[in-house]
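**Q** Below are the sequence and a predicted model for it; my questions follow.
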Amino acid sequence: MRRYKRTLVAVAVTTTVVAGTAGWASGSAQQAVTGPPPGADAWVADRSTGRTLPDPATASPAQVAEFFRELDPKGRDELARRHSLVVGNLDGAPVELRYRANALAIEGTRFARLAESGRQILAFDPRGRGQVAEVYGDLGKADSVSVVVPGSDMDAGTFDRAKDPYGTPAGMAKSLRAATHNRTAVIAWTGYTTPVGVGLDAASGDLAEAGAGRLARFTQGLKAVGAAKPSLFCHSYGSVVCGLAAEDVNARDIVVLGSPGMRAGSARDLKTDARLWAAKDPSDWISKVPNIEFAGLGHGNDPTEPGFGARRVPAEQAEGHTGYFAPGTDSLRAFASIAEGRTP
């Protein structure tokens, strides 16, 4: 009975601690954005090429890639112009074509800054708070690729905010790329609906489950266009997403940092061949989140515990919950080695 009471207390604490990057604030319930982007029906009905276009809801990234390989450049550009929002989000479509399509899709939206010259937007969905994936480096030529998967409070409007830069996907991605001396292409992937502040969303796995499917498909899309097998860097609630996606994701490494848990009892439960790494610095408040999973709340065991089975990443020099990618830290140096396929 005493143990049961302790568990209930732990659940109560879990529901009042943010599982992302915003600190202490009030949470609000979020509705996960899933499925094909707006315009998918018009895309499917288009017969201008004389061929059936791949259905965004059912076609695999490999099938999408095959379709575009058989299409001439003029046909590709015409589809990107007429169906920019679909092509820009179509995993398996040529990377450069997606950049051009997304630049068109972003024009006239509240996210117009994302269409500035030089930006490489690999995915853009304006629904809800907005989702976006931005590439830093040459995705087609890089020998190694990394994907940053963020935690709470990240969306198309905040993923590259100037405040707390190393706590944002864009800041993490830029810092990681710089630490590899620009040898690695890095993607800041804010491709799922994240929790906002404190609330049941942050303590439950519902948004993470929706995000896991999107992350798995995104990485399969990288494989379909010939990009290097990526390393995933999963921060805070993003590590819950990566844990649920682990079995289906195309990844060489899965690195979790500041993790509240991965919805798994051990590394073996993740059923992945990817190398698993975990980092948590001594000052990270995430240590105060109880590592339990009860009645759908909480995210399970701490991945940094020896019994979990992940390789421990040094993080003594990182500070707080968002300092893991800060220049000069032991954690960033280790991340750079992992990103390049080396062992720290």
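**A** It's in. Being a predicted model, the structure only gives us computed values, none of them experimental.

**Q** From now on I want contacts and neighbour counts done on CA atoms only, so please keep to that.
**A** Fine.

**Q** what's the burial count for G221?
**A** A count of nearby residues for G221, using other Cα atoms under 10 Å, gives 24.

**Q** can you pull the contacts of it?
**A** Applying Cα atoms under 8 Å, 6 or more residues apart in numbering to G221 gives the contacts 61-62, 91-93.

**Q** now the helix or strand that it is a member of, how far from the centre of its chain.
**A** Using DSSP states H and E, G221 sits in helix 206-224. Helix 206-224 has its C-alpha centroid displaced from the chain centroid by 8 Å (Cα atoms, centre = their mean, to the nearest Å).

**Q** Check which element follows that helix along the chain.
**A** Next element after helix 206-224 (DSSP H and E): strand 231-235.

**Q** Is V64 located within a strand, as I assumed?
**A** No: secondary structure of V64 (DSSP: H, G, I helix; E, B strand; the rest coil): helix, not part of a strand.

**Q** and here's the other structure:
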Amino acid sequence: MVTLPQLRDAALGGLDRAVAEWTELAAALDRLVGRATTGVGGPLRASHWAGADAEAAARGLAERGEQVRVAAQEARYVVAVLDTAVDQLRGAQHDLRAGLDEAAAAGFTVFDDGRLEAADPAARADAAVRARQFELERRLAEPVRKATEADTHCAETLARLYPTGTADWADTAADGACVTALTGLDQATIPRGDPAAAAKWWAGLTTSERAMYLAAYPAVLGALDGLPTEVRDRANRVALAEAKAALLAELATTRAKRDAADRTGDAKLRFRVTELKDRLAAIEALEATLRSGDDMYLMGFSAKGDGRAIVAIGNPDTAAHTAVYVPGTGAELAGIGSHVSRMRSLWLAAQQVKDPGEVSAIAWVGYDAPDTLVHAMVTSYADNAAPDFVRFLRGVGVAQGIDSNNHVTVIGHSYGSVVLGQAAHQSGGLAAKDIIVVGSPGMHVKRAADLHADPKHVWVGAAQGDVVTDIGSGAHAPIVNHGGIKRRVTPDDADFGANRFTSDGAKGHSEYWSTSHSASLDNQAAIVAGNYEDVRLIWGDRP
């Protein structure tokens, strides 16, 4: 129990220093994870070391990395607890000292146990004086009570933040729930839907406040467009680990229920077990993708439904050129590796152009894509995706500082081009300088200029034998009338008004990022890097 003298005389600056030290520890642990990835993992991958020993080394590195990541998150919890303690104790101390000053001014002596006595013996029997005495005693008791309550709750929460010896994200998530309840942070105070407002809010927080919000709401901050990419990456990796831990726990429980169920219940539980295993496999695919390079940033993540992920190669906040790729039909979390692989090929190709500058390539699997070609014949998926994509692009610009770092290229493949078309239409234009579409079934506009963009900065590729432009055109390509002849216009049509670049050697719908038939890839790399004169055109008017 906190006593009146303890609260009155407490030197709370020591707690401030503890908050600062734990904040730095959390940051140092985050840096250590990065050093392990780049300093150890990078050379291991570059060595092409293979076999059982190589796999064991990689697995061990990943496990140690997760342990350090857990330690960083737990350190942020300590920051949140200590910051809450010092805030509540300082408030209680302020109220107590104000009460003590008032008691002294009213002519009372205050004892260490909180009792008051009138300094003038003659006044001690006066009813008004005694009433004032009791009022002040109650006033002094209240901050002492609050300080005791804060001390007890904070001590209990700190006591549960002990190391488990393993990367136990289920335990870490439970710790986080306790810390969030203690701090009283309200996620309603976090601005959403406006990247500029989110960036301003984050910039206005102190270092310890940022640690508190990262500890309490990693999934919310990870999805917050406008925040720095490194912050989103850190938050999303915690959210990813906690989601995986929750799914593993549910899988174990569901399996136990299945084994104990009768035939009727067993069928439903078996279906749920399969569903959980599929979702876990998708998460593990994302984890493997993130381990595949030391320059990966997880800018978005959700385990709901088919799952979503936004993965950047290179930090877009500091890049001179940024490409954002939107995949098409069938895109989901389980296939994130193939989409990131395409952007890895583009990122590497962009390094080869003359004077490329720093480049970032982002795979935006951030929407519910159609599952089949039948589903891809409707526009609702693109309509639903468009606002999220527009907000994401604005967030990229805000985090970059749009006035000085504004060369963003958006790339839509297949149904992804429909998403770009709807996004441009709904927003009055995309926050991007260049638009590339490949294998497009149509964008619901008749001309490139209808995308609210300079047609010189609209580019299209169509490989030999890509039938999607024909199959999907009936749903997504508008009809035009030329000399009494009606036909549908897809972006690869000369009348659309875009620059069509060569894709020599690429065949079908999926070779636009092929390294063995690299014409399409090289042309996209030149566009992304702003080297328009190197783009090989079939027709068009380059900038």
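**A** Received it, and whenever you're ready, just let me know what you need. This is a predicted model, so every value here is computed, not measured.

**Q** With both chains overlaid, what TM-score comes out?
**A** The TM-score (TM-score structural alignment, normalised by the length of the first structure) is 0.78; 287 aligned residues with a Cα RMSD of 2.4 Å.

**Q** hang on, the earlier thing: in the second structure, what residues pair with the helix holding G221 of the first structure?
**A** Aligning helix 206-224 of the first structure against the second structure (TM-score structural alignment) gives residues 380-398.

**Q** The matching stretch vs the first structure, average offset?
**A** Mean deviation of stretch 380-398 of the second structure relative to the first structure after superposition (mean Cα distance after the TM-score superposition for the first structure): 0.6 Å.

**Q** export the contacts of G221 of the first structure to a markdown table and tack on distance to L332 of the first structure and neighbour count?
**A** As requested, those are exported to a markdown table (distance: Cα to Cα, whole Å; neighbours: other Cα atoms under 10 Å):
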| residue | distance to L332 of the first structure | neighbour count |
| --- | --- | --- |
| P61 | 32 | 24 |
| A62 | 33 | 17 |
| D91 | 29 | 30 |
| G92 | 30 | 28 |
| A93 | 32 | 25 |
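
**Q** could these go into TSV alongside secondary structure and distance to A278 of the first structure?
**A** Output for these, formatted as TSV (DSSP: H, G, I helix; E, B strand; the rest coil; distance: Cα to Cα, whole Å):
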residue	secondary structure	distance to A278 of the first structure
P61	helix	29
A62	helix	31
D91	coil	28
G92	coil	30
A93	coil	33
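
**Q** nearest to T168 of the first structure, of those residues?
**A** Distance to T168 of the first structure across those (Cα to Cα) is lowest for D91, with 23.5 Å.

**Q** what residue of the second structure matches up with the closest one?
**A** Per TM-score structural alignment, D91 of the first structure is aligned with D225.

**Q** count of residues packed around the aligned residue in the first structure for E209 of the second structure?
**A** Using TM-score structural alignment, the equivalent of E209 of the second structure in the first structure is G75. Other residues within reach of G75 of the first structure, judged by other Cα under 10 Å, total 14.

**Q** residues contacting G75 of the first structure?
**A** G75 of the first structure touches T49, counting by Cα under 8 Å, 6+ apart.

**Q** 10 Å - rerun?
**A** Going by Cα atoms under 10 Å, 6 or more residues apart in numbering, G75 of the first structure touches 48-49, 68, 81.

**Q** Can you select the buried ones among those residues for me in ChimeraX?
**A** Here is the ChimeraX selection string for the buried members of these, based on 16 or more other Cα atoms under 10 Å:
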select :68,81
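
**Q** What does L332 of the first structure correspond to in the second structure?
**A** Aligned partner of L332 of the first structure by TM-score structural alignment: L521.

**Q** quick revisit: ok, the contacts of G221 of the first structure in the second structure: which stay?
**A** Mapping these onto the second structure (both residues aligned by TM-score structural alignment, their matches' Cα atoms under 8 Å) leaves 61-62, 91-93 still in contact.

**Q** between those residues, which is nearest I187 of the first structure?
**A** The nearest one, if we look at those relative to I187 of the first structure and count by Cα to Cα, is D91, at 14.1 Å.

**Q** The closest one touches A123, doesn't it?
**A** Yes: assessed by Cα atoms under 10 Å, D91 of the first structure is found in contact with A123 at 8.7 Å.

**Q** tell me, what's touching the two both at once?
**A** Joint contacts of D91 of the first structure and A123 (Cα under 10 Å, 6+ apart) are 98, 218.

**Q** list the contacts for the residue most central in space within the second structure?
**A** Taking Cα atoms, centre = their mean as the criterion, G222 is the residue nearest the geometric centre of the second structure, at 2.6 Å. Going by Cα under 10 Å, 6+ apart, G222 of the second structure touches 214, 228-240, 298-302.

**Q** Show me what L248 of the second structure aligns to in the first structure.
**A** In the first structure, no residue is matched to L248 of the second structure (TM-score structural alignment).

**Q** name the element L248 of the second structure belongs to?
**A** When elements are assigned from DSSP H and E, L248 of the second structure belongs to helix 229-260.

**Q** now do E149 of the second structure
**A** Here E149 of the second structure, judged by DSSP H and E, is contained in helix 127-160.

**Q** Mind giving me the packing neighbours of that helix?
**A** With contacts taken as 3 or more Cα pairs under 10 Å, 6 or more residues apart in numbering; DSSP states H and E, helix 127-160 of the second structure sits against helix 4-9, helix 52-105, strand 108-110, strand 116-118, helix 169-183.

**Q** Kindly recompute the last result at 8 Å.
**A** The helices and strands touching helix 127-160 of the second structure, judged by 3 or more Cα pairs under 8 Å, 6 or more residues apart in numbering; DSSP states H and E, are helix 4-9, helix 52-105, strand 116-118, helix 169-183.
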